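3D model of this:
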Amino acid sequence: MDSVTSTDQPLLSGADIRKLADILDLRPTKTLGQNYVIDPNTIRRIVDAAHVKSTEHVLEVGPGLGSLTLGLIDAAQAVTAVEIDPPVAARLATTVEEYRPGSADRLTVIEGDAMRISAADIVDAAPQAADGPPTAIVANLPYNVAVPVMLHLLAELPSIQHGLVMVQQEVAERLTAQPGSKIYGVPSVKMAWYAQATYAGTVGTKVFWPAPRITSGLVQFTARKPPATAATRAQVFEVIDRAFAQRRKTLRAALSTWAGSGTAAEELLVAADVDPKARGEVLDIEQFSRIAEQKQLRDTR
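You can find the predicted model right below:
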């Protein structure tokens, strides 16, 4: 049964956030993407849209001062939060215990960089109440690293089944773009390797402190099996990178160096049932996988 964030439980207000920032002598920085949610209704909206179950272990990246963490503690069985800023990481458990007494066994805070964290780091530090590795990611991701963080975590944690992340609106649109769209590109295709992603709504600037200059978007995703292919993920991703490095060129031209020549590229594309005159922006993840597979088959002959 899905949990719904209780409106009876207190969540952090703007005054609470500023008080915590004063305690830590914290000055939010753009470098770490520190924009804290100060609106409890936005937190409830995010948690409800994430469809977190009361039996789930949730991974949160960039918990900051704890706005979303409290909402997730209300909804989930356990929460693992990864925070890169040492003083902020050190304070989070205290804040959660103050607002949700008795929840210590349901929260683990890992001080570290989500771009470098491993599945073992997360599993080994799992909260006492967790029955297994995280099955969901729910996070307000730093704008400047949102895409690489998402791709890294999905690669590290095959246990992830679904999630919802808040990112820069432009990034949200790219992550959820479909083939043929002008904004369809590398993030769109690589995300599709792991999951089906949909745009779940827009979040304005006034719910943050400090307020960012741009709006945010919510990306909801459900994990899917990667395409059945003899090629590795790295091989498929290389094709994607090369196809979009020169997105105005046809695939025959864009992949010519990688394939060995324009003729070789055309032969691979035809064998993969892809039009050599097409551009990368019209291909889905299955088609990119077939191209990589044909290259892999050719190279092993």
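
hey, let's count contacts and neighbours off CA atoms from now on
Noted.

Quick one: end-to-end length of stretch 160-179, please.
Length of stretch 160-179, first residue to last, C-alpha to C-alpha, to the nearest Å: 25 Å.

er, stretch 224-238 I mean
Span of stretch 224-238 from end to end, C-alpha to C-alpha: 20 Å.

Just the buried positions in it, please.
Neighbour counts over stretch 224-238 (16 or more other C-alpha atoms under 10 Å) mark 227, 231, 233, 235-237 as buried.

Just the ones of the residues you listed in strands?
Using DSSP state E, no member of those falls in strands.

Switch those over to a markdown table; also include distance to residue 211.
Formatted as a markdown table, those follow (distance: C-alpha to C-alpha, whole Å):
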| residue | distance to residue 211 |
| --- | --- |
| 227 | 40 |
| 231 | 44 |
| 233 | 38 |
| 235 | 40 |
| 236 | 38 |
| 237 | 35 |
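
What about the residues you listed, which are in helices?
Counted as lying in helices by DSSP state H, out of the buried residues of stretch 224-238, are 233, 235-237.

how near is the nearest residue to residue 37 once chain neighbours are set aside to residue 13?
Distances taken as C-alpha to C-alpha, 6 or more residues apart in numbering place residue 208 nearest to residue 37, at 4.4 Å, with adjacent residues excluded. To residue 13, residue 208 is 10 Å away according to C-alpha to C-alpha.

same check, this time on residue 21
12 Å.

Then residue 236?
45 Å.

now the helices: where do they sit in the stretch 201-301 of the chain?
Using DSSP state H, counting those that start in this stretch, the helices of the stretch 201-301 of the chain run over 233-245, 251-254, 256-259, 262-271, 285-299.

please give me the structure for this one as well, since I'd like to look at both together:
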Amino acid sequence: MNDTAQENTGEPGAVPAEPVATPEAATGTGHLLGAADIRRIAADAGVSPTKKFGQNFVIDPGTVRRIVREAHVDADTHVLEVGPGLGSLTLAILETGATMTAVEIDPPLAERLPDTIAEFMPEASGRLTVVNRDALTVGPEVLPQFADTSKPFTLVANLPYNVATPIILTLLERFGNLDSFLVMVQKEVADRLSAEPGNKIYGTPSVKLAWYGEAGRAGVIGRNVFWPAPNVDSALVSFRRGPERGSEQLREATFRLIDAAFGQRRKTLHAALKKTVPAGAFEAAGIDPTRRGETLTIDEFVALANAVIALESSADAGTQTQTETEAQA
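Take a look at the predicted model:
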């Protein structure tokens, strides 16, 4: 997110008063960060939320414990957090006994985070690794702790709202063992990620995420738990990875069709994909070309991509055979 807020007193940049304690806030055992803690840590580190990185810090222990609970994190879970900020959610994750890696793009925040853990939960310091990188640039070579594909891990994060969807799709593509996630995003983004075919907000993010598995809404988060308080609503999205759908070639072909179909979503598939889909592919896939992309499921996009690949392979084979025949003649 990238909005700013003021306390009811009107003092610019002030941290809102501590939210009223919730039942969730009383269920944990550690000291999690409240508004006063956030105010002090930010001041000590010379940190203020920036629009550049879409930063809004959670100041309510009950909210971060709720996120961790919805994500089913326990001592055996290996967690990746993107955008830990001042450590509100980080502490709630570590409180469970989990081992985790936090990827933070902002150098001052990345440098400060281990000190915050050492102060509030010193016994957990050995279970946290902090990486100062842009999440869009990380892969197994940068995060070797997640490189073993036989060991699943989960993403739990309050994602920067301006890049939430690219981060999710990039991590799912690069880490086949990213088995699940529970993320907080802008409500409109959550709606799109979990939308079904035929819904007016069903689009490219909805279908591409469906390639990897099944997503769903997991609740709404109030604005008063953030500093600065945003001007948009927030929501939780849960995800569970499904069976592999096919090769990298098939994924790339499917995603090209999705991009083309939703790039001209008002047009029929025949019109939107006329430069992409060869004659006969719609019939081979069993799809009516007068439909629009917003009505297709991920399985139908995959079927169409398979048909395109098969027809192109057949055409290439025919061209090669003809060339070889001409050469022999």
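
Any chance of JSON lines for the helices of the stretch 201-301 of structure 1, columns distance to residue 39 of structure 1?
Formatted as JSON lines, these follow (distance: least, C-alpha to C-alpha, whole Å):
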{"stretch": "helix 233-245", "distance to residue 39 of structure 1": "38"}
{"stretch": "helix 251-254", "distance to residue 39 of structure 1": "47"}
{"stretch": "helix 256-259", "distance to residue 39 of structure 1": "49"}
{"stretch": "helix 262-271", "distance to residue 39 of structure 1": "51"}
{"stretch": "helix 285-299", "distance to residue 39 of structure 1": "38"}
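
Most tightly packed of those helices?
When you average the neighbours per residue for each of the helices of the stretch 201-301 of structure 1 (mean count of other C-alpha atoms under 10 Å), helix 251-254 leads with a mean of 24.

What mean distance separates that one from the matching residues in structure 2?
By mean C-alpha distance after the TM-score superposition for structure 1, the fitted helix 251-254 of structure 1 averages 0.6 Å away from its aligned residues in structure 2.

Where in structure 2 does that helix align, residue-wise?
Using TM-score structural alignment, helix 251-254 of structure 1 lines up with residues 269-272 of structure 2.

residues touching the counterpart of residue 254 of structure 2 in structure 1, list them.
Counting by TM-score structural alignment, residue 254 of structure 2 corresponds to residue 236 in structure 1. By C-alpha atoms under 8 Å, 6 or more residues apart in numbering, the contact set of residue 236 of structure 1 is 288-289, 291-293.

Show me what residue 77 of structure 1 lines up with in structure 2.
In structure 2, residue 77 of structure 1 lands on residue 98 (TM-score structural alignment).

Isn't that match up against residue 80?
No. Residue 98 of structure 2 is beyond contact range of residue 80, at 10.4 Å (criterion: C-alpha atoms under 8 Å).

and those two? which has more neighbours close in?
residue 80 (24 against 18; other C-alpha atoms under 10 Å).

Let me know the distance separating the more buried one from residue 55 of structure 2.
18 Å.

joint contacts of residue 208 and residue 13 of structure 1?
38-39.

In three-state terms, label the aligned residue in structure 1 for residue 111 of structure 2 for me.
Mapped onto structure 1 by TM-score structural alignment, residue 111 of structure 2 lines up with residue 90. Classification of residue 90 of structure 1 by DSSP: H, G, I helix; E, B strand; the rest coil places it in helix.

what about the counterpart of residue 31 of structure 1 in structure 2, how many residues close to it?
Residue 31 of structure 1 maps onto residue 52 in structure 2, with residues paired by TM-score structural alignment. Residue 52 of structure 2 has 11 neighbouring residues, counting by other C-alpha under 10 Å.

could you say which helix or strand contains residue 59 of structure 1?
strand 57-61 (DSSP states H and E).

Return the distance of residue 176 of structure 1 relative to residue 54 of structure 1.
Distance from residue 176 of structure 1 to residue 54 of structure 1, by C-alpha to C-alpha: 27 Å.
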